[in-house]
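K.L.:
structure here, sequence nowhere to be found:
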């Protein structure tokens, strides 16, 4: 797909096969990790844990094969093997622990009592265990097979020496024979398994996108004049599936159909526009950058909360942007984190905001912390007793400090409690493509995708992002290209300093269809080419290629760049 500065656009015919519908087996996400010797022990390797989508009925040998295959795709230096599949306690995966049932992922999950996304299985080279290279691990492995017999012997020996033990059955760790210390509880969960590994955001998104079938498409016909309307029709279509690729076609303002194969550019532009439209929907309240969900009867009838959640999940996993406008408190709640830090300035309802401020203040010009009168606080709470009682936070106050708790409790009810039903529906939509599970598992990495950030694009980021395709050194053309690269770097600096007609976000949108760096990273990597036959810039947004004109001076370059991007609102086709 091409951006062009000219109003006329070439058209290319598009041949689209019928969307094939087929029944798919449910896929679940677990985590697989790699273990290696560390001293006299066997421990997970840092940065070597990856998500894996698989069938819940999978057996141990097939799971091991897929785990090794997945890990090898991200780590080309892996040994050939053979490998052995291990539980977090370093015992081999054969049966479901504590039973004679052959291992399947579904049975293990059932007995473990954890969500699939919180299950981690590991693997290591078989010869490490079989050749006696790790004494401590061999002992633990032996303990896992002999179980209660060895633990009972160990405990009996310890008690025979006159000691007592509060250790529960199954918690004893067998150590070297010369270590005659008391049996220890396995409280150090980092010995064989660490819950949080060094996983990157692009790697998480890449694994969430694995179920997408690139041989099938879900079609979207979008008018830039009403992006939301076209998006709703596309997402509600009976043939739509988030597991299909997205094929987006735009119509211009005059209604002329822009045909072409969507190789990424139109999809990214559509998702960028969709996230921009989403933040202004009536399902959200709160100031810009701190929006939270609110109940809206019409939106409930239209199932807009579910749709909004799905749109966000699909945008992130399909290579688009995150919303970057949700309240941190809402996102923490979605991620299963209990902390709540909202302040009164998030309340847009003037009457509610004024009432809370009065509760916080004992007198009109005196904040309650500076007041000595509990009576003043009681008076304010009783004045607004109906409002506070509705939220369940009206109570008798015995000290001035309790005003913080009253305000905090009300804010939590106002933002979360009263909207719990629509938040739950939003979460159901957000569960598409396992995105909600990933958010709950990696909140530190994924929460910033949803929340507002003060960080803006920089000229240096864009300069480093776009790699130039240069002519051979010493050629006349290479000299012109090098000069243009200097113009390009200065142009970005002028954009950053608001000395141009466009912003850095506009430049990125022109070249890639996105106004911010996507969580998934760019595929393919953005590049720069050079134009001999046009004074205006062009961009192939499907290949993330920006084409710069070779011009005689910086002033001319700047003028043509501004004009070209300002007059290229849509995609053309080459």
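P.N.:
Arrived safely. Note that the coordinates shown come from a computational prediction; the quantities given were computed from them, not determined experimentally.

K.L.:
switch to C-alpha atoms for all contacts and neighbour counts from now on
P.N.:
OK.

K.L.:
all the helices of the stretch 301-450 of the chain, residue numbers only.
P.N.:
Under the criterion DSSP state H, counting those that start in this stretch, helices of the stretch 301-450 of the chain are mapped to 304-317, 328-334, 350-360, 374-383, 385-390, 402-415, 420-430, 435-441, 443-450.

K.L.:
could you say what helices and strands the longest strand along the chain packs with?
P.N.:
Taking DSSP state E as the assignment, the strand of the chain that covers the most residues is strand 41-54. Judged by 3 or more Cα pairs under 8 Å, 6 or more residues apart in numbering; DSSP states H and E, the packing partners of strand 41-54 are strand 28-38, helix 60-74, helix 135-146, helix 201-208.

K.L.:
so for residue 120, which of these sits nearest?
P.N.:
Between residue 120 and those, the shortest separation by Cα to Cα is 4.6 Å, and it involves strand 28-38.

K.L.:
tilt between that closest one and helix 201-208?
P.N.:
Interaxial angle of strand 28-38 relative to helix 201-208 (axes from the mean of the first three to the mean of the last three Cα atoms, to 10 degrees): 130 degrees.

K.L.:
so how far is strand 28-38 from its chain's centroid?
P.N.:
The gap between where strand 28-38 is centred and where its chain is centred comes out at 21 Å by Cα atoms, centre = their mean, to the nearest Å.

K.L.:
flag every buried residue along that strand.
P.N.:
Neighbour counts using 16 or more other Cα atoms under 10 Å place 28, 29, 30, 31, 32, 33, 34, 35, 37 of strand 28-38 among the buried residues.

K.L.:
and the closest residue to residue 470 other than its chain neighbours, which of the three is it?
P.N.:
Distances taken as Cα to Cα, 6 or more residues apart in numbering place residue 478 nearest to residue 470, at 6.5 Å, with adjacent residues excluded. The three-state label given to residue 478 by DSSP: H, G, I helix; E, B strand; the rest coil is helix.

K.L.:
the residue nearest to residue 295 when sequence neighbours are not counted: how many residues sit nearby?
P.N.:
Closest residue in space to residue 295, ignoring its immediate chain neighbours: residue 419 at 5.8 Å, by Cα to Cα, 6+ apart. The number of residues packed near residue 419 is 16, by other Cα atoms under 10 Å.

K.L.:
residue 222 touches residue 231, doesn't it?
P.N.:
Yes - applying Cα atoms under 8 Å as the test, residue 222 and residue 231 come out as touching, 7.0 Å apart.

K.L.:
second structure for comparison follows:
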């Protein structure tokens, strides 16, 4: 059982997952506690677990152990976190959220995913480096147009390069400057994070997730990287396959009316293209997470639509909601 506090989801998960008797192979039982330290009272039939995993994944994404844009995160170096094993716990949390709650990260940078898989990484784009001072130093070396300018830039960056083991690289031609930049940048983004990455990959091994990633990297990649395709009206019409109540019943009439209004809403906003971006953001940030535990439409097979066979269970803080 996980007793979750909404104002400290990560702490609640950490207490539960590091408990000596915690078994990740058993179903999760989640009970949210309100501000008065009272249980919300919702019966866990997937709803509370899914919501807990969604909130935990969002908290993981924003933690200081990751750095970079929201949609393209890399591991950040924290030597104290390495000594405590926090990177392993981070990987374990992601595995549990994905497998038990069906909540995918969708925030890994392509470089981070390649490192997890064990693939060769591409050359570094300097925009990947979060440290502005170090990035500007490398950019100055890269932009030098003469050997003299290159050597001046190398001298200015000597303290940083010496820590990364790149200061002794001989720079006799302009082509050599790119070797210096790439060696320093790759060690900054990858080499110095070896200990943290080993822990992180070890944590992703929970429930066999890392083995599945290595065996099927192309098919699992979409779960970890940000989605490139924007949400469309047709996506939402297709992904929901409504199951109506018995024909002739009052529930059936109410549901058909609600479904017609839902489709009208999507079609009108599709025509008013200037408003669709706002609708897209509203659906992804408010309604899909509330109703289904999604922050975006999940991946689905092109020949198979998804369906919901019942009303969504609600906590006692939510009103009953029609769901198509």
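P.N.:
Right, received. Where do you want to start? Keep in mind the model is a prediction, meaning the values are calculated, not measured.

K.L.:
after superposition, what is the TM-score?
P.N.:
Comparison of the two superposed chains (TM-score structural alignment, normalised by the length of structure 2) gives a TM-score of 0.84, and 309 aligned residues with a Cα RMSD of 3.0 Å.

K.L.:
residue in structure 1 paired with residue 33 of structure 2?
P.N.:
If you follow residue 33 of structure 2 across to structure 1 using TM-score structural alignment, you land on residue 251.

K.L.:
hmm, I typed the wrong one, I wanted residue 77 of structure 2.
P.N.:
The equivalent of residue 77 of structure 2 in structure 1 is residue 295 (alignment by TM-score structural alignment).

K.L.:
that match is in what secondary structure piece?
P.N.:
With elements delineated by DSSP states H and E, residue 295 of structure 1 resides in a region that no helix or strand encompasses.

K.L.:
ok, now how distant is it from residue 548 of structure 1?
P.N.:
From residue 295 of structure 1 over to residue 548 of structure 1 the distance is 49 Å, taken as Cα to Cα, to the nearest Å.

K.L.:
okay, those two: which has more neighbours?
P.N.:
It is residue 548, of residue 295 of structure 1 and residue 548, that has more neighbours when counted by other Cα under 10 Å, with 25 against 18.

K.L.:
can you find the partner of that one in structure 2?
P.N.:
Using TM-score structural alignment to pair residues, one finds that residue 548 of structure 1 aligns to residue 322 in structure 2.

K.L.:
how about residue 422 of structure 1?
P.N.:
Under the alignment (TM-score structural alignment), residue 422 of structure 1 pairs with residue 196 in structure 2.

K.L.:
wait, doesn't residue 135 of structure 1 sit right on residue 41?
P.N.:
Yes - with contact taken as Cα under 8 Å, residue 135 of structure 1 and residue 41 are classed as touching, separated by 7.4 Å.

K.L.:
what sits against residue 124 of structure 2?
P.N.:
Going by Cα atoms under 8 Å, 6 or more residues apart in numbering, residue 124 of structure 2 touches 182, 185, 186.

K.L.:
quick one: residues contacting residue 343 of structure 1.
P.N.:
When the contact criterion is Cα under 8 Å, 6+ apart, the partners of residue 343 of structure 1 are 408, 411.

K.L.:
residue 335 of structure 1 versus that one, what's the distance?
P.N.:
20 Å.

K.L.:
residue 173 of structure 2 maps to what in structure 1?
P.N.:
Using TM-score structural alignment, residue 173 of structure 2 sits opposite residue 399 in structure 1.

K.L.:
hmm, I typed the wrong one, I wanted residue 23 of structure 2.
P.N.:
By TM-score structural alignment, residue 23 of structure 2 lines up with residue 241 in structure 1.

K.L.:
distance of that match from residue 218 of structure 1?
P.N.:
Taking Cα to Cα, one finds residue 241 of structure 1 at 7 Å from residue 218 of structure 1.

K.L.:
and if you look at residue 283 of structure 1?
P.N.:
Distance from residue 283 of structure 1 to residue 218 of structure 1, counting by Cα to Cα: 26 Å.

K.L.:
look at those two and report which has more neighbours.
P.N.:
In this comparison of residue 283 of structure 1 against residue 218, neighbours counted by other Cα under 10 Å, the higher total goes to residue 283 at 21 against 18.

K.L.:
aligned to the more buried one, what sits in structure 2?
P.N.:
With TM-score structural alignment as the criterion, residue 283 of structure 1 pairs with residue 65.

K.L.:
gap between the residue nearest the centre of structure 2 and residue 260 of structure 2?
P.N.:
With distances taken as Cα atoms, centre = their mean, residue 105 lies nearest the centre of structure 2, 2.6 Å away. When Cα to Cα is the yardstick, residue 105 of structure 2 and residue 260 of structure 2 sit 33 Å from each other.

K.L.:
do the same with residue 284 of structure 2
P.N.:
21 Å.

K.L.:
what do you get for residue 202 of structure 2?
P.N.:
Separation of residue 202 of structure 2 from residue 260 of structure 2 (Cα to Cα): 49 Å.

K.L.:
contacting residues for the closest residue to residue 39 of structure 2 other than its chain neighbours?
P.N.:
When the adjacent residues along the chain are set aside, residue 39 of structure 2 lies closest to residue 33, with 4.5 Å between them (Cα to Cα, 6+ apart). Under the criterion of Cα under 8 Å, 6+ apart, the neighbours of residue 33 of structure 2 are 3, 4, 5, 6, 39, 40.

K.L.:
what do you get for residue 496 of structure 1?
P.N.:
When the contact criterion is Cα under 8 Å, 6+ apart, the partners of residue 496 of structure 1 are 458, 459, 503, 504.

K.L.:
what does residue 51 of structure 2 align to in structure 1?
P.N.:
Residue correspondence to structure 1 (TM-score structural alignment): residue 51 of structure 2 is matched to residue 269.

K.L.:
which outside residues touch whichever helix or strand that match is part of?
P.N.:
In this structure, residue 269 of structure 1 is located in helix 265-278 according to DSSP H and E. When contacts are taken as Cα under 8 Å, 6+ apart, the neighbours of helix 265-278 of structure 1 outside the stretch itself are 1, 222, 227-228, 231, 246-250, 308, 312, 315, 319-323, 509, 512-515, 540-544, 571.

K.L.:
do the same with stretch 186-194 of structure 2
P.N.:
Counting by Cα under 8 Å, 6+ apart, the neighbours of stretch 186-194 of structure 2 from elsewhere in the structure are 75, 76, 77, 123, 124, 129, 164.

K.L.:
what do you get for stretch 426-443 of structure 1?
P.N.:
Under the contact criterion Cα under 8 Å, 6+ apart, stretch 426-443 of structure 1 has outside partners 29, 117-118, 204, 208-209, 211, 242-243, 305-314, 317, 332, 334-336, 446-447.

K.L.:
what's the neighbour count on the residue nearest to residue 307 of structure 2 when sequence neighbours are not counted?
P.N.:
The spatially closest residue to residue 307 of structure 2, leaving aside those adjacent along the chain, is residue 241, at 4.6 Å (Cα to Cα, 6+ apart). Number of residues near residue 241 of structure 2 (other Cα under 10 Å) recorded here: 14.
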